[in-house]
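Trainee: Below are the sequence and a predicted model; questions follow.
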Amino acid sequence: MTAAGPAERREPRVFVLQLPAALELLNANRPVHWRVRARKVAAIRNAAGWAARHARLPALERARVDFVVNPRPGVTRYDPHNWWGSAKAAIDGLVDARVLPDDDSTHLVATEARPGVPVKGGRLDLVITEVLDEPVGPPQS
């Protein structure tokens, strides 16, 4: 009989999903009519879902999804956090594509907004990192 060795650990997988350039994004500093907002949300959600399917992203049980805001050329100062509405719609698209079972706190463990580099037309990128062994729920004291 041999002693069992340490469990083999694998590294989390990381996927970068680029949404189409010039896709109309939601910006918290630019309020729009509810109907215009609904159209933009649907377009972002649909684009993210199809991009995930096209990239053949695998189903993940848990993940961290960071979003990178790539502004149009010439923009020198901006606040990436103003695009949370766009990121939420894109994450819903990942759920539609079955990359994540849900976007609740047990499956989506963290999100972060990050500034990117200028891209013609502007673009939102999603960095999806598989979470393998992080505990679920609030930290224990």
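Mentor: Thanks, I have the structure now.
Trainee: Going by C-alpha atoms from here, please, whenever you check contacts or count neighbours.
Mentor: OK.
Trainee: how about the regular element (helix or strand) spanning residue 45: buried residues?
Mentor: Using DSSP states H and E, the element containing residue 45 is helix 34-54. Buried residues in helix 34-54, counted by 16 or more other Cα atoms under 10 Å: 40-53.
Trainee: Tell me the helices and strands packed up against it.
Mentor: Helix 34-54 is packed against strand 14-18, helix 84-96, with contacts defined by 3 or more Cα pairs under 8 Å, 6 or more residues apart in numbering; DSSP states H and E.
Trainee: would you list these in CSV and tack on distance to residue 35?
Mentor: Formatted as CSV, those follow (distance: least, Cα to Cα, whole Å):
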stretch, distance to residue 35
strand 14-18, 26
helix 84-96, 15
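Trainee: adding another structure so you can compare the two:
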Amino acid sequence: MFADFLKRLTSPSPQPLADPDARLAVSALLVRVARSDGHFSQEERSKILDVLAHRYDLNDAEAETLAKDAEQLESEAPDTVRFTRAIKDAVPFETRITVIEALWEVVLADGGRDAAEDSLVRLVSGLLGVTDQESARARHRVSASN
């Protein structure tokens, strides 16, 4: 279903993504983090829907459609390194911290942090050019707001 999208996303010299494609790629990354511990909980899925609705000003039906597409894309997407590097090219630097905050929201949605989730957020942060310190501050902001 997403073969052409993934081909464009992972080409040797990818073009910047249009906003809908960037949304889909970031959404799939949220799903990847949620699935990284081997358990995609209802709390995590609900948090992804909340994040998508607020981040992209979507109604419930639109957020659900984007989440379903993101789940499918995530299952077809290449390894996390190539996938995240492609997202880095699609997302302006100034908004990458909000991507990390969204990832932490998903990780913390089920009430705990798993080593696999922590590891993946750390990897993704580095690939997006966000330092460990910036990621930790993002996690603290998310924790404080919950």
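Mentor: Yep, that arrived. Quantities reported herein were computed from a predicted structural model and do not represent experimental measurements.
Trainee: Fetch the TM-score of the aligned pair.
Mentor: Overall, the chain-to-chain superposition scores 0.32 on the TM-score scale (TM-score structural alignment, normalised by the length of the first structure); 74 aligned residues with a Cα RMSD of 4.5 Å.
Trainee: circling back: report all helices and strands that the helix or strand just after the helix holding residue 45 of the first structure contacts.
Mentor: Remark: after helix 34-54 of the first structure, the chain's next helix or strand is strand 63-70, criterion DSSP H and E. On a contact count with 3+ Cα pairs under 8 Å, 6+ apart, strand 63-70 of the first structure meets strand 108-115, strand 123-130.
Trainee: quick check: angle from strand 63-70 of the first structure to strand 123-130?
Mentor: 160 degrees (axes from the mean of the first three to the mean of the last three Cα atoms, to 10 degrees).
Trainee: Residue 71 of the second structure contacts residue 31, doesn't it?
Mentor: Yes: applying Cα atoms under 8 Å, one finds residue 71 of the second structure in contact with residue 31, separated by 6.1 Å.
Trainee: quick one: which of those two has more around it?
Mentor: Neighbour totals were compared for residue 71 of the second structure and residue 31, and residue 31 leads with 25 against 21 (other Cα atoms under 10 Å).
Trainee: give me every residue that touches the more buried one.
Mentor: The neighbourhood of residue 31 of the second structure, defined by Cα atoms under 8 Å, 6 or more residues apart in numbering, consists of 45, 48, 70, 71, 74.
Trainee: okay if I get these as a markdown table plus distance to residue 64 of the second structure and secondary structure?
Mentor: Formatted as a markdown table, the contacts of residue 31 of the second structure follow (distance: Cα to Cα, whole Å; DSSP: H, G, I helix; E, B strand; the rest coil):
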| residue | distance to residue 64 of the second structure | secondary structure |
| --- | --- | --- |
| 45 | 10 | helix |
| 48 | 9 | helix |
| 70 | 10 | helix |
| 71 | 10 | helix |
| 74 | 15 | helix |
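Trainee: Using CSV, please lay out those together with distance to residue 126 of the second structure.
Mentor: Output for the contacts of residue 31 of the second structure, formatted as CSV (distance: Cα to Cα, whole Å):
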residue, distance to residue 126 of the second structure
45, 24
48, 22
70, 22
71, 23
74, 20
